[in-house]
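J.: Fold the following for me, if possible:
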Amino acid sequence: MRRTRRAPKSRTRSRTGPRNRRRVGNALIGTVTAVALCTGAWLLSSGARTHPPPQPSAAQAASPAGPGTPHHERQPATPHASATASASASGTAPLPPSPPDRVRIPSIGVDTPLMGLGLTKQGSLDVPPPERKNLAGWYEAGTTPGERGTAIVAGHVDNKEGPAVFYQLGALQKGRTIEVARRDGSVAVFTVDANEVYDAADFPDEKVYGAAPRPELRVITCGGRYSKQTGYQGNVVVFAHLTSVR
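T.: The predicted model follows:
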């Protein structure tokens, strides 16, 4: 996993979720690019360099301002239209906090458990163990998926054995759904607003991690250009917002 600029240390990591402790939000990772295993070890060891993971097309980038667009991309509403715009853009009402246990993305075949992630000693977002390629994680000091704000999920794109849980993330299209099963028994259903890829040097921290007025989700893995020397050069980031609850 590529770890870039340093952020303040978090409190001790817990895999049981934030049920009994105060969450500190995403500010701690506001200047840290969170990506999954970026070395591309499988591409090197297997000789599969002609078959890299799919990358988002330009058509999957954020649309011009309007409902369903990530809130950082929207233009301010005019006073007489603000109430209508707010209602149409909000999706569904926020849920109370509850740790997530599983994430499913049916259109790309993802159905995986989630573990809690903290920050490393260097101040970057921790990751699931690389040998557990079919396990994803969520930033448990931040927003829980379905709660008002921006929830963060990250996972590996590959490891030395082959494709991992988010290998197909770059192929996820706008309008598709992401389901998060929560510990309280509810399932938060998010609709994809955009799927974008960024070079690590130009990672938009505020756009990805910044606070949101509605329940939003970011799903992050490695992507972009690939180098034999340094691995993947960027990140694939999916932007989604809560649209229903089961």
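
J.: make it CA atoms for all contacts and neighbour counts henceforth
T.: Will do.

J.: how about the helices in the chain?
T.: Using DSSP state H, the helices of the chain run over residues 41-46, 82-89, 205-209.

J.: mind listing what's buried in the longest strand along the chain?
T.: Once the chain is assigned using DSSP state E, the strand that runs over the most residues is strand 231-245. If you call a residue buried by 16 or more other Cα atoms under 10 Å, then strand 231-245 has these buried ones: 231-245.

J.: thinking again about what came up before, can I get the helices of the chain in a markdown table with mean neighbour count and distance to G142?
T.: Putting those into a markdown table (neighbours: other Cα atoms under 10 Å; distance: least, Cα to Cα, whole Å) gives the following:
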| stretch | mean neighbour count | distance to G142 |
| --- | --- | --- |
| helix 41-46 | 16 | 30 |
| helix 82-89 | 13 | 22 |
| helix 205-209 | 18 | 10 |
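
J.: do you know which of these lies nearest A188?
T.: helix 82-89 (16.7 Å; Cα to Cα).

J.: what about the helices of the chain, which gets the closest to S227?
T.: Closest to S227 of these is helix 41-46 (Cα to Cα; 9.9 Å).

J.: which residues does the residue nearest in space to the middle of the chain contact?
T.: Geometric centre of the chain, nearest residue: V219, 1.9 Å, by Cα atoms, centre = their mean. Counting by Cα atoms under 8 Å, 6 or more residues apart in numbering, V219 touches 152-154, 237-239.

J.: could you pull out the strands for this protein?
T.: Under DSSP E, the chain gives strands at 100-105, 110-117, 136-139, 149-155, 158-159, 162-163, 177-182, 187-199, 215-227, 231-245.

J.: for comparison, sequence B:
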Amino acid sequence: MRGAGRTVPALGLGIVLLVAGCRGVTGEEADPALARSLPIAAPAPPGGSAAPAWPEDSAAAASRGDSTGGSTASGTPGRQKKGAGAASRSRWPAPLPGRPGPAEPVALVVPRAGVNAPITWIGPARDGVLDAPPLWRADVVGWDRSGPAPGEDGPAVVVGHLDTRTGPAVFARLPGVARGDAVAVVRSDGTVVVFRVSSIERARKDAFPVSRVYRVRPYPTIRLVTCGGRYDRERQSYEDNLIVYGDFAAWYRLSDFPGG
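T.: Next up, the predicted model:
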């Protein structure tokens, strides 16, 4: 995305993104050690299928006193010695059981694309316009807070700039991601939710795939949206949008990663 005040694709019926101000940065970058430690490839989803077959519910496990995964009855991961079971660049630690549930997103990490960005919140739409992060903070991404949070059932929509007039922005390398790649969200409850890239789509801005982006699944999904295609210098806008679709793969304690 480039050009203050320019509108970009529809994100929902009648909704467009406006490159303008946002509510203020609420998140922060993930610890660099954590970002470096995350494998590029996502873990296999539960059941080894595209549509996750949920493992047992964390609350049920806790009610039996099952310590596997270390969850409490509320589903919040229990405390563990920092760094225990830590991941390396080639492997993931033991995942938590059950569904992640709601929690405020803090940072987005996409290892292949070199993304380690604070998450701010945008929306709800006002008069059909959804704010994008401001160009002067092109290093952050915006989560559409009118929809599910990353880790809740349904589509969490996250938007970011491709570049600005002065250089690359947060999603400059997003076009390089591939199916099976990891997309990780660090959350305020001390967990990391990981999604597996299922598909990448480029669509014209005047034909934004609303039904696909906002399709509700009975498990958490994520959509990363930025600009793409040819840059129209006369209109000062890209012609297309790049959309990265991801499905829930696993979630973890932040403390199980280096820097967590």
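
J.: Any idea what the TM-score comes out to?
T.: With the length set by TM-score structural alignment, normalised by the length of structure 1, the two chains reach a TM-score of 0.66; 179 aligned residues with a Cα RMSD of 2.5 Å.

J.: thinking again about what came up before, most tightly surrounded among the strands of structure 1?
T.: Mean neighbours per residue, mean count of other Cα atoms under 10 Å, is largest over these for strand 136-139, with a mean of 29.

J.: With distance to A36 of structure 1 added, can I get the strands of structure 1 in JSON lines?
T.: JSON lines is the format used below for the strands of structure 1 (distance: least, Cα to Cα, whole Å):
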{"stretch": "strand 100-105", "distance to A36 of structure 1": "16"}
{"stretch": "strand 110-117", "distance to A36 of structure 1": "12"}
{"stretch": "strand 136-139", "distance to A36 of structure 1": "9"}
{"stretch": "strand 149-155", "distance to A36 of structure 1": "5"}
{"stretch": "strand 158-159", "distance to A36 of structure 1": "8"}
{"stretch": "strand 162-163", "distance to A36 of structure 1": "12"}
{"stretch": "strand 177-182", "distance to A36 of structure 1": "19"}
{"stretch": "strand 187-199", "distance to A36 of structure 1": "14"}
{"stretch": "strand 215-227", "distance to A36 of structure 1": "5"}
{"stretch": "strand 231-245", "distance to A36 of structure 1": "8"}
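
J.: Which position in structure 1 pairs with A103 of structure 2?
T.: Using TM-score structural alignment as the criterion, A103 of structure 2 maps onto S98 of structure 1.

J.: Surely that match is in contact with R182?
T.: Yes - counting by Cα atoms under 8 Å, R182 is a contact partner of S98 of structure 1 at 6.1 Å.

J.: before we move on, the earlier item: now for the contacts of V219 of structure 1: which two are most distant?
T.: A154 and F239 (12.5 Å).

J.: list the contacts for the aligned partner of T221 of structure 2 in structure 1?
T.: Under the alignment by TM-score structural alignment, T221 of structure 2 pairs with E216 in structure 1. Contacts for E216 of structure 1 (Cα under 8 Å, 6+ apart) come out as 145-146, 148-151, 190, 239-242.

J.: residue in structure 1 matching W251 of structure 2?
T.: Checking with TM-score structural alignment, W251 of structure 2 has V245 as its match.

J.: could you list every residue that touches the nearest residue to its match once chain neighbours are set aside?
T.: Closest residue to V245 of structure 1 apart from its sequence neighbours, by Cα to Cα, 6 or more residues apart in numbering: A188 at 4.8 Å. Contacts for A188 of structure 1 (Cα under 8 Å, 6+ apart) come out as 145-146, 179-182, 242, 244-246.

J.: State the distance from the corresponding residue of structure 2 for L169 of structure 1 to D139 of structure 2.
T.: By TM-score structural alignment, L169 of structure 1 lines up with L174 in structure 2. From L174 of structure 2 across to D139 of structure 2, the span is 13 Å (Cα to Cα, to the nearest Å).

J.: returning to that earlier point: can you put the helices of structure 1 in TSV and add distance to E140 of structure 1?
T.: Shown next, in TSV, are these (distance: least, Cα to Cα, whole Å):
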stretch	distance to E140 of structure 1
helix 41-46	28
helix 82-89	26
helix 205-209	13
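
J.: Which among these is found nearest to N195 of structure 1?
T.: N195 of structure 1 lies closest to helix 205-209 among the helices of structure 1, at 11.5 Å (Cα to Cα).

J.: just how off-centre is that closest one within its chain?
T.: How far helix 205-209 of structure 1 lies from its chain's middle: 11 Å, per Cα atoms, centre = their mean, to the nearest Å.

J.: What of stretch 12-20 of structure 2?
T.: Taking Cα atoms, centre = their mean, the mean C-alpha location of stretch 12-20 of structure 2 is offset from the chain mean by 19 Å.

J.: likewise stretch 132-146 of structure 1?
T.: The mean C-alpha position of stretch 132-146 of structure 1 is separated from the chain mean by 8 Å, Cα atoms, centre = their mean.

J.: Show me which positions of it end up buried.
T.: Buried residues in stretch 132-146 of structure 1, counted by 16+ other Cα under 10 Å: 133-146.

J.: For the longest strand of structure 1, name the packing helices and strands.
T.: Here strand 231-245 of structure 1 touches strand 187-199, strand 215-227, going by 3 or more Cα pairs under 8 Å, 6 or more residues apart in numbering; DSSP states H and E.
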